[in-house]
Each structure stands twice: as C-alpha cells, then as structure tokens.
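Peer 1: Predicted model and sequence below, questions to follow.
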Amino acid sequence: MVINPSEARDRRWSTSDARDLAPLNAFKAVVSAEIAEMSVESRLQDSFRASWTRYGLGPIDLNFLECDAQKTSRSIEMAKRDQRPFFELLYARKGRIQVSHCDEISEIPSGAFVLLSDQKPYSLEFPDGSVCLTAHMPEDWLRQWVPDPNRLVGKPLGLGVPWSLPLQGLLTAFADAGLETAPLPRFVLADQFGAMCALVANVKLPEKHNSELATRIKSFILEYYPNPTLTPATIAGHLGISTRHLHRVLATFNESYSGLLLETRLNKAAQLLATPSQAIVSISDIAWSVGFVDQSHFARLFKSAFNTTPSQYRSSLRQP
C-alpha cells in the first residue's frame, strides 16, 4: 500500500509492548513523546495497563487512548518548552474526566468533550479508567474553525448540544473502523471534523474556510479539466461536500463552476495553439485534449473569448 504523509503518522502501542520500562513509565514516555509532554501517576504502578492508537488526519493527529485509573498533569515548564501552540479536544467515550485548567474546575461526564490548551498547565484525573478519543490540533488550523478557542478551554462541551452527536459518531467510527480503508481522503475527513467542532462550539463557519475550499475546487478543475465528463458532482464528491455547497462557495467569490471550467479549457487550448511543438497537431485534437468534444462548439467559444478563431490565433503567432 502506498503510504501518504498522514498515513506515515499512524501508530499503535500498548503497555504489553513495553520491554525496558515499567508499564506506567512506558505510557508516560509514549504520550510525552507522541502527544504532549506530561506527568502520569497511578496507584496501580506495575499492573497499570494502557493502549494508544494514532491516525494522521491532514494537519491534525487523532489519538485514541484506553487506560486504567490515572492522573495526568502538564506543568508551566512543560508548556513553555513547546514551540508551536496546540490544542487538545478530548471526548470522554467511557469514564469521567476531572479537569483543572485555566481557572476552570469541572467534571466531564461520558459523552462530553473538553478543550485543552497545551500552552497552559492542566491536570486531568481519570478515576474510573477511561476510553478517551482526542484530537491534537495546531492552533492555526483550529482557528480556521473556532476563531477564539481560548474562551472554551477547560469547560464541558457538547452537553445538551444536538451537534455533539455527529462529532461523537465520527470519532467513534474513526476509532472502531480505523482509517486504513476510509472511502474519503483524509484531508476531507479533517475538514468534516473541523466543521463539526465549529458546530459544537456554536460558532459561524469562518470565511477563510470558504476561501480554502474554493482554492481546492479550482485546483481540482485545473487538474482534471481535460476530462469531458467532469461535473460539479464529481468534484463535490471528491471534496466530501454537496454540489449545492460547491456552487454556494464559488458564488461567494462571484465565480461559477461552468465559468471556471470554460476559462481553464480555453486558456489551455490557447497555450497549446501557441506552442511550436504543437504546430502539427490538428485543432480538433487540441480541442479534444482540453475537454471539448465538439470542434465547432469549441471554435465558437474560443472566438467569443479571444475575438479570433483558433486557426487565426495560431496563424497570427507564426507571423514574423
């Protein structure tokens, strides 16, 4: 299987893999190296058991942790050693979490979320053990979806919020089914995750997201414009959005799918007609190569755009 950059971050580990360290120390070493530096305490010591699975999901890491009763803490000194700011979104799938963070002291029940800032100290206690699904998110990425995440840290999220159910379901599906055979590209799944975070946080979708999505739509057109059967539904399905949303995003920037596709095909045709090495290629073949199946239709559109026919355009470029 070809490994893309996100899949290269995938990893599984459990305390049964520990060889040179006691289970608790091994768990502390793994989470500190792979998630964020922290201290871990447990009365179970050598009988402590834990497992960890990570999936790379575009710019974020999903960490699925299952562990015995323990207490985790992150000091001011640990936070200062991190050069890039990250946030952690924890979903308590099973077991409550007692949180002390940013002047907030709260208990996160099963089924709820809590947001942590790795730039600030915190203490988490899992008195009953835990199955915890977390997302390790760069601050700049999270702010695309939640413009002011610091106002949410340390507080229970998702309680009584209908939008929390889809986010719970998405994380649970990731944890249970894995991402090795996911039908959508991981960057699409990352966008879906980010959008659900915005819903749970009750914030409006930032304009920046629309801009980035429009860029992806244009990039897809630029790559696949030669395909005469390319449709908005094809691109929308690839990006994991509805066709209606695709048109709405482009309309935000006074653009349309048909206009972008036509402009791309005509510009590419003009480039080919102006290329000396393509001089022996017929105009009909050039039209076909950029996605037009009807040469006469291509000629009419080309003349409308460039105020000259394809053959006249090619001839004019050969004149001294």
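Peer 2: Nice, I can see it.
Peer 1: CA only for contacts and neighbour counts going forward, please
Peer 2: OK.
Peer 1: quick one: contacts for the residue most central in space within the chain?
Peer 2: Nearest residue to the geometric centre of the chain (Cα atoms, centre = their mean): Ala190, 2.3 Å. Residues near Ala190 by Cα atoms under 8 Å, 6 or more residues apart in numbering: 57-60.
Peer 1: wait, is it part of a strand?
Peer 2: No. Read with DSSP: H, G, I helix; E, B strand; the rest coil, Ala190 is helix and lies in no strand.
Peer 1: Structure two is appended below for comparative analysis:
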Amino acid sequence: MGRVGEDMTMYFSTRDFAPSRRVNEWREAVFSHCGEFQLEFDRPDSEANLQLRRIGSLACARLSQSLRRVYRTDTQAMRSQSDDGFVLLQLSGTAQLTQFDRRTSLLPGDVTLIDAGAPFEINLFERNSQICVHVPKDSLSDAAGGWQGRFGGKLPASTSYLLHSLVGSAFGPADCFSQEQGNILVTAFLALLANGWQDSAATKEAPVEAESESAQKVKTFIMAHLGDEMLNPRTIASAIGVSERRLHRIFSTKGESVSHWIRQCRLERCANEFRNPSYRERSITEIAYAWGFNDSAHFSRLFRKEFGVPPREYRRAALTH
C-alpha cells in the first residue's frame, strides 16, 4: 500500500519462491513497490500476491496476504516524506485500522482513508485482500475541502460500493481502457470521494462513519473468535468486561443485534471461502463448521436467505466464472 512504481502493470507472488524465502521476498516486493512498512507475518511460509495497475494518474496496488500486522512508525513516516493519502478498499477478510488515535474496523466492502505521511497500524485477523489507491493530497484538496479530518474513518456504504466497482475495473485486462478513459475514471473516483464526505447522513456528527471505542473493542473481539461456536452475547460480554445489557445497547444504537451481526459476518466468511479456489477441496459443511455453525441444514437455510441460492449452487457459480 502506498508508493507504486511507474510500470503500468506488474504481478508478484511468493508462490514462485521456496517457503523459506517467501517472507524476505514479500518484504522486498512491498518495500520496492509500495513503500517502507513494518510487516509481522502469520507464518514464515505465507503465500502472498501483489498486483499493480493504474487508473489514469492514480497508482493502485492489490494485495492478498496473511499477516498479523502492518504498520508505519514515526521514523518511517518522516523518512517517506509522503504528501499522499491511501484510499484503502477492503476486498476480503477483516482488519482494524488505527491512525491519529482513531480505530476503525474494516469488513469486506469498506473504504477508508489513510495519511501516508503519518504513523498508522493495521491489524489483520485472517487472510486479507485489499486494494490501495495512491492519491496525492493536492488531488484530495481539489476534490473536497476538510479531507484532513477523514483519516482513519469509513466512507458511507453506498459510496464504498461504487468505489469498489470503479477501482475493481482497473484489475481486468491490462488494456481494458485507454489513457483518456483512465483520466475520466480518475475524475469519477475523486468525485465519489467528495460526494461520500459530503453525504449528510455520514457527516451529521463526524465527517465519516466512526464507531465508539466500546463498539470497536467488541467487534474486534468477535472477529478474532468468529469460528468459535460458543461465541454468544454472554461469552462476549464476559470477555470484554461489560454487562450483556451494555453489549446489546452498543449494537442497538445502530439498529443491529449482536447475534445478527455475528451471523452475517459468519455467512460472509463462508461465502468468501466458497469463492476461493484454494478451498475447493473443503466441503461446504467443513467450511460452515469452521466458522461457528453447527447444523448444516440450518446453515443452508440461512445462506439461501442471505444470498438467494443454496451454498452448493453459489459455490459452483463462483468457481466457474
């Protein structure tokens, strides 16, 4: 995430190296093409992929990796002398961003803004895929004023959906659009950012969606224990150190319930693995049980209600496209 080279396209995978070399090769690839960061690995032989593309003048990096933590120290931030922002699009997996004492949970579909010239930290709770768009702060200023207050927050869901669709188009065929079309997409990209910031629903109390520290703490705990079938309001409240009443109040302020939020996250994790060819050999029941479900028939009903088709049909369609 961050500085990307001048090449229009590039693809890098640690699969091309022996397991013992993967950590060093990945670190070198990230430093060379994205900038200087501290990387804490989940395992020494982790597989990771990096793909670089451009949308007009904007450099984009798509990363898929199994790390525990990515962060930029004060020294690294000063050394980078960066005058840019990172627009981070969460594709899969879950993470938590901390910058300027602001914590934000990132779920698939979310979009956030990071100040590249300041320290930040991203904790990853499972394998993550993200796209980072490198945007000069001058361009942010031209698009909308007051963007400095948006660092570390999330854009509204409707804006995030459109940004995912637009930026995702850059990772189709390398020659899928011309430079002129790319410039048009840059204009649309910046306009969507400005529109999201100015959305009255998102700016009533803060420029972007922000969650209380208590909500962040609860959701971080839930995402780290999502595969535990014993995860429920009572065990969560006990682990976090709040009453069950307080726990339910945290979610009710956003019109949610604890159990519903857990169920939705579990279903999304299952759907992610159904779409991933790496999990082709695992049965639907194995994947469902790994994410905390304990009744295959009940899981199938919930999945069909959420996605409109049975798990088997969803998986078959996803893997044949």
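Peer 2: Looks like it arrived, so ask away. Owing to the predicted nature of the structure, the values given are computational and were not obtained by experimental measurement.
Peer 1: re earlier: just tell me what the residue nearest to the centre of structure 1 corresponds to in structure 2.
Peer 2: Counting by TM-score structural alignment, Ala190 of structure 1 corresponds to Val186 in structure 2.
Peer 1: on that earlier part again, wait, which of the contacts of Ala190 of structure 1 is closest to Gly259 of structure 1?
Peer 2: Taking Cα to Cα as the measure, Gly259 of structure 1 lies nearest Gly58 of the contacts of Ala190 of structure 1, at 29.9 Å.
Peer 1: Please pull up the equivalent of the closest one in structure 2.
Peer 2: Using TM-score structural alignment as the criterion, Gly58 of structure 1 maps onto Gly56 of structure 2.
Peer 1: I'd say its match and Thr187 touch.
Peer 2: No. If you go by Cα atoms under 8 Å, Gly56 of structure 2 and Thr187 don't touch, sitting 9.3 Å apart.
Peer 1: so where in structure 1 does stretch 93-100 of structure 2 end up aligned?
Peer 2: The aligned range for stretch 93-100 of structure 2 is 95-102, by TM-score structural alignment.
Peer 1: ok, residues contacting the matching stretch?
Peer 2: 105-110, 116, 120-131, 153-154.
Peer 1: residues contacting Lys217 of structure 2?
Peer 2: With Cα under 8 Å, 6+ apart, Lys217 of structure 2 has these contacts: Ile240.
Peer 1: let me fix that: Leu58 of structure 2
Peer 2: Contacts of Leu58 of structure 2 by Cα under 8 Å, 6+ apart are 133-135, 186.
Peer 1: So how do I select the buried members of the contacts of stretch 95-102 of structure 1 in PyMOL?
Peer 2: PyMOL command restricting the contacts of stretch 95-102 of structure 1 to the buried ones, with burial defined by 16 or more other Cα atoms under 10 Å:
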select buried, resi 106+107+108+109+110+116+120+121+122+123+124+125+126+129+130+131+153+154
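Peer 1: could the contacts of Ala190 of structure 1 be laid out in CSV, adding distance to Leu171 of structure 1 and secondary structure?
Peer 2: Below are the contacts of Ala190 of structure 1 laid out as CSV (distance: Cα to Cα, whole Å; DSSP: H, G, I helix; E, B strand; the rest coil):
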residue, distance to Leu171 of structure 1, secondary structure
Leu57, 12, strand
Gly58, 15, coil
Pro59, 16, coil
Ile60, 13, strand
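Peer 1: So among the residues you listed, which ones count as buried?
Peer 2: Buried residues within the contacts of Ala190 of structure 1, counting neighbours by 16+ other Cα under 10 Å: 57-58, 60.
Peer 1: Kindly indicate which of those lies nearest Lys268 of structure 1.
Peer 2: Of all the buried ones among the contacts of Ala190 of structure 1, Lys268 of structure 1 sits closest to Gly58, with 31.1 Å by Cα to Cα.
Peer 1: Surely the closest one touches Phe187?
Peer 2: Yes. In this structure, Gly58 of structure 1 is within contact of Phe187 by Cα under 8 Å, at 4.7 Å.
Peer 1: how close does the nearest residue in space to Ala48 of structure 2 that is not next to it in sequence get to Ser160 of structure 2?
Peer 2: Closest residue to Ala48 of structure 2 apart from its sequence neighbours, by Cα to Cα, 6 or more residues apart in numbering: Gln65 at 4.5 Å. To Ser160 of structure 2, Gln65 of structure 2 is 22 Å away according to Cα to Cα, to the nearest Å.
Peer 1: now swap in Ser105 of structure 2 and tell me
Peer 2: According to Cα to Cα, Ser105 of structure 2 and Ser160 of structure 2 sit 14 Å apart.
Peer 1: Over to Phe37 of structure 2?
Peer 2: Taking Cα to Cα, one finds Phe37 of structure 2 at 26 Å from Ser160 of structure 2.
Peer 1: go on, Met10 of structure 2?
Peer 2: Distance of Met10 of structure 2 to Ser160 of structure 2, computed by Cα to Cα: 25 Å.
Peer 1: who's more crowded, these two?
Peer 2: Taking other Cα atoms under 10 Å, Met10 of structure 2 and Ser160 do not tie; Ser160 has more neighbours (21 against 14).
Peer 1: can you map out the helices along the stretch 1-150 of structure 2?
Peer 2: For the stretch 1-150 of structure 2, the helices defined by DSSP state H, counting those that start in this stretch cover 22-34, 74-80, 137-143.
Peer 1: can I get those helices in JSON lines with distance to Pro44 of structure 2 and mean neighbour count?
Peer 2: Listed next are the helices of the stretch 1-150 of structure 2 as JSON lines, based on distance: least, Cα to Cα, whole Å; neighbours: other Cα atoms under 10 Å:
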{"stretch": "helix 22-34", "distance to Pro44 of structure 2": "6", "mean neighbour count": "18"}
{"stretch": "helix 74-80", "distance to Pro44 of structure 2": "24", "mean neighbour count": "14"}
{"stretch": "helix 137-143", "distance to Pro44 of structure 2": "36", "mean neighbour count": "15"}
